[in-house]
Every structure is written in structure tokens, then in C-alpha cells.
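*Asks:* here's a sequence, model it:
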Amino acid sequence: MSYIGIDIGTSGCKAVVFDNDGIELASSYREYTVLRPFENWAELNSEDVLSKCFEVIKEVNSKVSVPVVAMGISSQGEAFTPVGENGKIIGNAMVSSDSRAVDLIPEFSNTFGEEKLYSITGHTSHPLFTLFKLIWVKQNQPKIWEDARYFLCFEDLLHLKLGIQPHISWPMAGRTMLFDVIKHEWSDDILSVIGLDKSRLANPVPSGQIVGKIEESKARELGFQNEVAVVSGGHDQTVAALGAGIVNPGSCMYATGTVECFCPILSKPTFSEQLRKNNLCCYDYTVDGSYTTVAYSLTGGNILKWVRNELGYEEKQKAETLDGNAYTFLLEKMPDDPTKLLVLPYFSATGTPYFDTKAKGAIIGLQHSTTKGEITKALLEGVALEMKLNLQLMEESGMCIDSFVATGGGTKNNAWTQLKADVLNKKVIVRNVNEAGCYGAALLAQSAVSDVPVKGLIRSFSQSDKVFQPDPVKAKEYEKKFESYKNLYPALKQFWSVNK
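*Replies:* Here you go, the predicted model:
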């Protein structure tokens, strides 16, 4: 038997089939375009997204002979789609980076109570969350608000289009800021304030639960040869963390991609005033009874893309000539030692802990002798120092992080991964999991149909692990740099407040 994990991201979707031993049998990927018709808007055409999802499912089915018996879904958080009667999509999905609702937050938060909102949802107010986007729809698109039978995230929207009553996993529901993460139900207090009946939302269920079978004609259309169970998955970060083997407290995923993100496993809900003030959330993890937080830099790995596009002409030309990778050539020029530059890595809005949508980046210490390699490394140091700031706040709140498991494209470069270990002064493990999100979703599917706890299904990684231990000398230098880094944001914040 085999299992499909599908990952519905912001820029594309991927389906991967795994066998009983977690070995990849086939994969398929499709991209789609984020639409930005106006300033602060970021949308996806949900019809296009679903079409691409069906394409990747059909393609992997054509590549495997082992019967697929179950499918799990990993999905980007927060984005939702209005769906009318008869399942017709009546509007685009606002993705996380859509910030059009930012001006609606103060009135709602002040009226409802920021502390009360945090105590229910485990999150602090930000325009990325579904709650504030729905308020915007109600005020600015009243016809869509009235005509929508459902407002569905992509996990539950795919259920609907597969002929299944829509269900939403607890981790996904937690990202909406409409969900009580302790009672595990939609919050009547929040829904009543915005005038939304819970019947217009999907049914919340824990991760790893069978929510239905794919409708027979749809299954044949997608290339399935037998009955296929659909299993609740989760928010993409939590599913990828599961796929990376994060099943015991003390370990934490460090995702290196477009966004850099920490996702640990917590044995119980963790709420505190310090976490709230630093915008560090708490919501359900994909292992039953466990919780997580996410700490992230929205600039993340995109900062290296900026270097390639703006400073990497030579490396791009070399890559074309030698059929190589421009990123590899850029990273080869980094000096071995920590740089003397200090970078504030806010090339887009900040993530945690500040949630500052107006922040700007800075490179401090440039001289005529500064090289491109130093700038490249300093930018990556800046992102790593930002993540170290989040780690310090997490640990000060009682979370114990012993080691990190790194995932994402950035793990392919040893120098970059070693830099993370040195800055964090923690062990960083790289595992041989190319598609952690899809693997985590497939694990949940396999667990549900085999009735084996998901912890018991994760294959052993020890023989293929790469382990990066912090260099004591460099770690000490980065500790000194970190003390300066913590003062950089407060010192420069005044700059963008007067230069809007």
C-alpha cells in the first residue's frame, strides 16, 4: 500500500507518494501566481490552486503501481476562500502576506480585549490572520459575505472539492484566530462579535483523523484505482516538523526557505505575558495532545535571493556557463570567520517578535574594503541573529530547545547550516527528508488507516543524519555580536517612523 501527502503552499502545490516504509515513490509539483492587484493585497485564484492540486495528484497516480489507500493534506495557514451554494468559488483567497486589514485591528482588539483574544486563540493580532481578513470582507465586499455558504481554508476546500464534508485540522483552525485552542472548538465569543455562524466554517478535528472517502467519480478522474481515505493534516509548518521527525519535547524544526521558521513540539499549552508581548503564539501540533509555537523571519531565505538578483550578475553568468547554481557560487565567496558587519534583516515586514509592518533593513559597517562575500554572509548572519532573538525569548518563557532539525533548500549548503549552528550555539541536524511537508501529511494518512500511532511510523534517520556542532570560538564571537544586534531595532525604528 502507499500514501499521498499533498502540500498546498503559497506559490505552488506538491504531491508525493510514499510506501509503507516512508520511501518516496513519485512526486509532482505545479506553480501558481500570487495576485497583487492593489497595494497590500496578495491573493490566489482558488480555482487555479485546486486545478493544480488535481494535476499533481493525477500525475503521481500515473507513476505508481502500488495502490494508494489514503491521502493527508498540509496547507499554508490563514488563507481562506469564500464558497457559495453548490460549492461554487465566489472570490479569491487572501494569503498570509495580504495586509489590507491592518487598519481594522485596533478597533476590534481594543473592543474585544487583546489579552482575552490571546487567552482563547493563543495568538496576537496581525493582519495575516483569517479573523481580520473576514472583517474586511464583511465591510468591503458585503455581497460575497452574504452569498458565501462557507469560508474555507485550503485543507477543507480540497475536502469539499473531493466530495467530502469539509473538515479542518486543529492546527489549521488555530491559525484563523477564530478557534479556541484549549476547548478545541470555534469560539462563540469571537464569532458572535463578527456575526459569523459556525455552520459557515469547516468541522474542526484533530490531525490524523479520517474525514471521508474521495467521491467515486472524482477518484477515477484523479487516477485512483480503489477507495481512498482522506485524513486531516495540518498547518504546513507543523506537518513539515512532523515529517522531519519532531516528536519529542526538546527538539525543534528550523525551516530554511522563503520564510525561516522555528516549530518545536511542546508537551502542553504554553501561555505567558512575555510570549504574548513578543507575539509568540501557542496552538495545536500534529501529534495528539501536543502543542507548538512558531517563530519566524518573513525575510528569511529571500534575503539570499535579493543578493543573487541585485549583486549576483557574475554568479548568474557563471551558473549559465557551467550549468551550475548561482546561490552556490555566492555562498562560496563567504569568509570563514564571522563578519564585522551588522545587519537588520527586515527586507520585508518583520515576523516575530515585533510584528512591525513598516520596518526596514540595514547593513551597518560597510567600507571600501567590504567584499560581496562579506555582505552575503552578513545578511545570512542577520537572519540567524533574528532567529536567535526568538530562541532567547522562547527559552526565557520556559521552552527547552536542545537541538534543531533543519529542513528546506538552505540545508543543501553546509556553510550556511554551520553558520546557523554557530550563531544559535546549538546542534543542528540535517536529515535525509527532501519533502518533509508531504512526508508528514502521508505519515498522518498512514497512521489513520493502519491504526498505528504516528510516532511509531517515522523511519530512523540516524544513519543519514548530518550533524553540525557549533564552533566554540565562533559561537563566542556571535554572542558578542548578538548583544549589539539586540540594540539595533530600537535604535533604527525611529528612522522609518519619520520616513514613511
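*Asks:* hey, let's count contacts and neighbours off CA atoms from now on
*Replies:* Noted.
*Asks:* grab the nearest non-local neighbour of S447.
*Replies:* V454 (5.3 Å; CA to CA, 6 or more residues apart in numbering).
*Asks:* check T81 too.
*Replies:* A93 is the one closest to T81 (CA to CA, 6+ apart), at 4.7 Å.
*Asks:* ok, V239 next?
*Replies:* Using CA to CA, 6+ apart, the nearest residue to V239 is G440, at 5.0 Å.
*Asks:* ok, that neighbour - contacts?
*Replies:* Applying CA atoms under 8 Å, 6 or more residues apart in numbering to G440 gives the contacts G5, S74, V239, A240, A241, L242, G243, A244.
*Asks:* can you get me a residue count around the closest residue in space to the last one that isn't next to it in sequence?
*Replies:* What sits nearest to A244 in space, not counting adjacent residues and going by CA to CA, 6+ apart, is A436, at 5.6 Å. The criterion is other CA atoms under 10 Å. On that basis, A436 has 25 neighbouring residues.
*Asks:* need the contact partners of the host helix or strand of D189.
*Replies:* For D189, the host element (DSSP states H and E) is helix 188-194. With contacts defined as CA under 8 Å, 6+ apart, helix 188-194 is touched by I135, L178, D197, K198.
*Asks:* give the burial count for N110, as a bare number.
*Replies:* 10.
*Asks:* secondary structure class for it?
*Replies:* helix (DSSP: H, G, I helix; E, B strand; the rest coil).
*Asks:* so which bits of the longest helix seen in the chain are buried?
*Replies:* Using DSSP state H to define each element, the chain has its longest helix at helix 472-498. Neighbour-count burial for helix 472-498 flags K474, A475, Y478, E479, K481, F482, Y485, L488, Y489 (criterion: 16 or more other CA atoms under 10 Å).
*Asks:* let's compare: structure for the following, please.
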Amino acid sequence: MACLLGIDIGTTNTKIIIFTENGDIVEERAFPTPFISDEYGGCYQPQEVLNVLLENLKSFSSGAKKEVVALSISSFAEVMVGLDKSLQPITKSPAWFDTRTDTIFQETKDTIKSDNIYRLTGLSPQSKYSLYKLLWHQKFEPEIFQSVCYWTSMSGYVLSALSGVLSFDYSLASRTMFFDQQNRQWSQELLDNIGVPLEKMPKLTPSGIVLDTIQKNIARLTGLPENLQVVTGGHDHLCAAVAVGVFKQGQVLISTGTTENLTMALDSIPQINLSQLKRSFSWGHHAIPERYYGMSGIYSGGYSLEWFLKLVNENYQYLKKMSQEIPKEVSLFFPYLLGADYDGARGAFINLEGQMEKADLTKSLIISLGFEYKDLWDIMAQNLNIQVERVTNVGGGTQNDFWMKVKSAVLNEKILVPQDKEGSCKGAAILAGMAVGLYNDPEDAYRKTFHLAKIYEPGPELRESLLPWYRLYLELRDDIRHLNEKMKIIQTKRRK
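*Replies:* Below is the predicted model:
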């Protein structure tokens, strides 16, 4: 039986998995994504990502490797890699959450018409997007910026190293803030504004397109077959959507990792004005050709829980021992540790009491994540006119039973959880499989590879007990925003 190789370059860890045609795992590896932390957040090391990736590929058994017919890659978005003419990285690659672009965002926000940008690119201006990262390079590394021959994504860089072909898929281009969604091309006007000639941007392609066979030197080094096909991948959340069959309108994906992402599949590009939205969400090209998505999320979803557990010297085993009862008093937590949909957003606990214990705060944090998610959910569903038909949740957070029960109750939705915990990796492998003809179409791939583990049904009593706290959360959210914006002004004055 032919096998497929999926690679997921993640915010914290990179995963490599060999799957059978039926979606079963043959072998897997994982390693921390090479990263240098600093006061702004930090930068990825593209060359090191590739080096460690190749070393891990070498470590797979020869029996598993010889059956692999194609590979593809999912990765985080917004991160840019500057390459020289030999396709070697020569720039820093600030993380999507890195804050060094905040000053650039502030300096340029009055010159950017948000409504126009939103209609063209599907994004409301935020400092994390690729456009601001390129402006940062232009201002603070002008010589390196000028010497860059090509700009690509992290996925595009690794794919080029494996195949020798440079590319940029639509789903990752959708997160740059200079991709013309309607015409599926780079925006000449926006590239001119940031001083990047069009010829420095790679050819745009859909996800799931064969680039070439793997380069012979890479095949020799790793032990992979010389006829292995290298296939364009996509944005990690959209690859996860491919893995669980979320590509038609009415299908929804919750992806719970460092971020807690919300993806609603769309049949066509939405017609929405940014000024009409209470809270912004993005839209763009799906990893399935001719499909689109609406996307929002909590930037620090899983990150918030990991942060808190570390503070109280606990790990995920603590969550399994914790009682399932809802606290009588909920300390509302606003999960903006890595920002939110407005500039200057920061996290906060509200309604703390002296008798509260570790378990009360842990459960309060998880409940509040559900509240934040519900607000994002309702705004997207209403503005996109979505009638939800199926909800699937992937990611490490699905192992937290309390979190899943709360989420199902707050959303008032039945939630499917697949057996696979690494949806993005599997989605990349499925894209590779469709490209080489192992699957007839996305639906065929879903039928053959999806394995259900559990279904969470919304509990009416739990839902009723949480509704008053949810209403209070919504009221206080606007107050928290006001306080955050006030603090941002004070901090800006101090820095001057």
C-alpha cells in the first residue's frame, strides 16, 4: 500500500508523520521548531528548521520510507523568509506573534484604508501580517532587504529546498495582506507601497499541486524514494480542515493548539464591509481549490492554559485529576496574552476572591476561553449567514474533557473529535495524496481517512449554569478593551 508523508511546521513543534492511504499512522517524529526568543517574541531559523527536518527524516525506518509516494507541508502563516538567488535564507523570520512590527503598524495605520484592504485581501490591518514584517525589514535591515531575491513563506522555503521549485500557495498568501483574493494575484499596488518588486514574489499556486520530484541529493541524504512527488501544502488550520472534511459551507473546524482557531468553510468569497463588523474576522482561499473560509480565533487559546499551569507548577495530568464541577464564583479571564483583534490587547483576570483555589482559577480560565470563542463564533456565523451542519474539533486541547464539555455547552453544538490529534499533518498528507491520484476528491479522502474518536453533546444544565456568566463576560469585554487602549496610550508616552 502506498504511503504519504505529512509535515507540519508549527509555532512550537514541528511534526513529521508517514500515513497509509487509509489515514493510519505508520511512523512519526517531532522536534521543537528552531526559534530564538527575544524581547519582542522571537524569530524562527529557517535553515535550522530544514536541517533538523532532514535529520529527522533520515531517522525513519527504511521500510516505511520506501513506500512514500508523495509529501506536502502545512505551516503557520504570516512568517516570511527572504532568500538569495540560490534559494538560501538570508533574513530573520519574526514569528507571527512577534511584536517588533507594532511600531511600524502605528506609523502607517493612518495611511491605510482598512475597508479597502479588507475587500481586497480579506484581512483587517494588524501588525502580525506579512506586509508589516516586510516593512520592518525595509526599515531596520535595509541592506539585507534590498539583497533579497525572493520572499516566500516558511512552507514555501522548505518545499523549494526539497523540490528545487519556489512557490507560494493561495491559503498562505491569504495571510500576507498583499494578496488580491478576487484575481488570485499579488497586489502590485501594495507591493509597490512596501518596496517589493513583483519579480521577488514566487508564483502563486493552489494547494495540492505537484511541484516536482524530490531533489536527488535530498533523496540520498534522507533515504526517501527518488520518484517521490513534492506537493504544495497550505496554512496549518486549513490543512487540518482538509483532514476532517471541512470544505463545504455549513462545516466548521475548531483547531485547539497554541491558538484556538475557528474556521467556517465557504462556497464563495464573502461580500462584507469591515465597518459592518462588531469584531473583525478574516477570509480567504481554502487549501481545497475553489473553496474559501472565514477565520477567527483566540491567539493564545492553548497557550493561556499552558501559561497558567506553568505558573502553578502543574502539567496536563492535573486537568485529569481536577473535579468537573463548575465553581460557584467564576473569575472571568480575558485570554489576550498574545494579543487580540485590536491593537494593545492584553490579558486579565476579573472577579478574583481570596478563597479561590488553583482548581477554581484553572476552570475559570477554561470557561472564559469558551465565552471568548462563543462571541467570535456568533459574529462570524451571523455575518456569513452560516447554518452550521457539522462541527469538528482537532488539536491537543481535545484531550481535556472539561474544556470540551464546556465548549459544547457554551456553543450549544455537538462536537466531533477524530482519533487523530495532529490534523494539520494529516491534511498535508491528504493534499499530497489527492495530487498523485490516491483519492478522487476531498470527499473521497475524508471517507477513507477520517476516524471518529468521540462526540460531545451540549449539556443543558451546564449551559444554563454558564449563561449568566457569559452575559457578564460580554459586558465586561468592552470595558477591558477600553482599559487596554488606555494602558497602550500611557505605555507609548513612557517609551517616548
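*Asks:* quick check: TM-score for this pair?
*Replies:* In this superposition the chains share a TM-score of 0.92, using TM-score structural alignment, normalised by the length of the second structure; 484 aligned residues with a CA RMSD of 2.1 Å.
*Asks:* related to what we said a few turns ago, go ahead and confirm the residue nearest to T81 of the first structure touches E78.
*Replies:* No - between A93 of the first structure and E78 there is no contact under CA atoms under 8 Å: 9.4 Å.
*Asks:* contacting residues for the residue nearest the centre of the second structure?
*Replies:* The centroid of the second structure falls nearest to H237 when counting by CA atoms, centre = their mean (4.8 Å). By CA under 8 Å, 6+ apart, the contact list for H237 of the second structure reads S255, N261, T263, S424.
*Asks:* was I right about G302 of the second structure contacting T259?
*Replies:* Yes - G302 of the second structure is in contact with T259 according to CA under 8 Å; the separation is 5.8 Å.
*Asks:* same drill for those two, tell me which one is more crowded.
*Replies:* The neighbour comparison of G302 of the second structure against T259 (other CA under 10 Å) goes to G302, with 21 against 17.
*Asks:* any idea how far T103 of the second structure is from the more buried one?
*Replies:* Plainly put, G302 of the second structure is 27 Å away from T103 of the second structure if you go by CA to CA, to the nearest Å.
*Asks:* which two in the buried residues of helix 472-498 of the first structure are spaced the farthest apart?
*Replies:* Using CA to CA, the pair of these lying farthest apart is K474 and Y489, separated by 23.3 Å.
*Asks:* want to try JSON lines for the buried residues of helix 472-498 of the first structure, with distance to S290 of the first structure as columns?
*Replies:* JSON lines is the format used below for the buried residues of helix 472-498 of the first structure (distance: CA to CA, whole Å):
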{"residue": "K474", "distance to S290 of the first structure": "35"}
{"residue": "A475", "distance to S290 of the first structure": "32"}
{"residue": "Y478", "distance to S290 of the first structure": "33"}
{"residue": "E479", "distance to S290 of the first structure": "32"}
{"residue": "K481", "distance to S290 of the first structure": "35"}
{"residue": "F482", "distance to S290 of the first structure": "31"}
{"residue": "Y485", "distance to S290 of the first structure": "33"}
{"residue": "L488", "distance to S290 of the first structure": "35"}
{"residue": "Y489", "distance to S290 of the first structure": "33"}
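*Asks:* pull the number of nearby residues for I246 of the first structure.
*Replies:* Counted with other CA under 10 Å, residues neighbouring I246 of the first structure total 24.
*Asks:* ok, it touching M253?
*Replies:* Yes - shown here, I246 of the first structure and M253 form a contact pair, counting by CA under 8 Å, at 6.8 Å.
*Asks:* need the residues touching each of those two.
*Replies:* P264, V405.
*Asks:* just to revisit the earlier point, between the contacts of G440 of the first structure, which is nearest R36 of the first structure?
*Replies:* S74 (24.2 Å).
*Asks:* run a quick neighbour tally on that closest one.
*Replies:* Per other CA under 10 Å, the neighbour tally for S74 of the first structure reads 31.
*Asks:* and the helix or strand harbouring it, what does it pack against?
*Replies:* Element membership for S74 of the first structure, per DSSP H and E: strand 68-75. Using 3 or more CA pairs under 8 Å, 6 or more residues apart in numbering; DSSP states H and E, the elements in contact with strand 68-75 of the first structure are strand 2-8, helix 154-161, strand 229-235, helix 236-243, helix 436-450.
*Asks:* so which of those comes closest to A326 of the first structure?
*Replies:* That would be helix 436-450 among those, by CA to CA, at 24.7 Å.
*Asks:* just checking, next helix/strand downstream of the closest one?
*Replies:* Using DSSP H and E, the helix or strand that follows helix 436-450 of the first structure towards the C-terminus is strand 466-468.
*Asks:* determine how far that following strand lies from the middle of the whole chain.
*Replies:* Its chain's C-alpha centre and that of strand 466-468 of the first structure lie 23 Å apart, by CA atoms, centre = their mean, to the nearest Å.
*Asks:* do stretch 394-407 of the second structure as well
*Replies:* With CA atoms, centre = their mean as the basis, stretch 394-407 of the second structure stands 18 Å off its chain's centre.
*Asks:* check which residues of that stretch are buried.
*Replies:* Result for stretch 394-407 of the second structure [16+ other CA under 10 Å]: buried residues V394, G395, G396, G397, T398, F402, W403, M404, K405, V406, K407.
*Asks:* what does stretch 69-76 of the second structure give?
*Replies:* So, applying 16+ other CA under 10 Å, buried residues of stretch 69-76 of the second structure: V69, A70, L71, S72, I73, S74, S75, F76.
*Asks:* can you list these in CSV and add distance to Q419 of the second structure?
*Replies:* Output for these, formatted as CSV (distance: CA to CA, whole Å):
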residue, distance to Q419 of the second structure
V69, 24
A70, 23
L71, 22
S72, 21
I73, 21
S74, 19
S75, 21
F76, 23
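*Asks:* about what we covered before: who touches the residue nearest to T81 of the first structure in this structure?
*Replies:* E43, L44, N45, S46, A79, F80, T81, P82.
*Asks:* how close does the fourth one sit to L157 of the first structure?
*Replies:* Per CA to CA, S46 of the first structure is found 9 Å from L157 of the first structure.
*Asks:* joint contacts of the two?
*Replies:* Common neighbours of S46 of the first structure and L157 (CA under 8 Å, 6+ apart) are T81.
*Asks:* so between the two, which is more surrounded?
*Replies:* L157 (26 against 21).
*Asks:* still on that earlier bit, list the helices and strands the longest helix of the first structure packs on?
*Replies:* Going by 3+ CA pairs under 8 Å, 6+ apart, helix 472-498 of the first structure lies up against strand 342-344, helix 372-396, helix 414-424.
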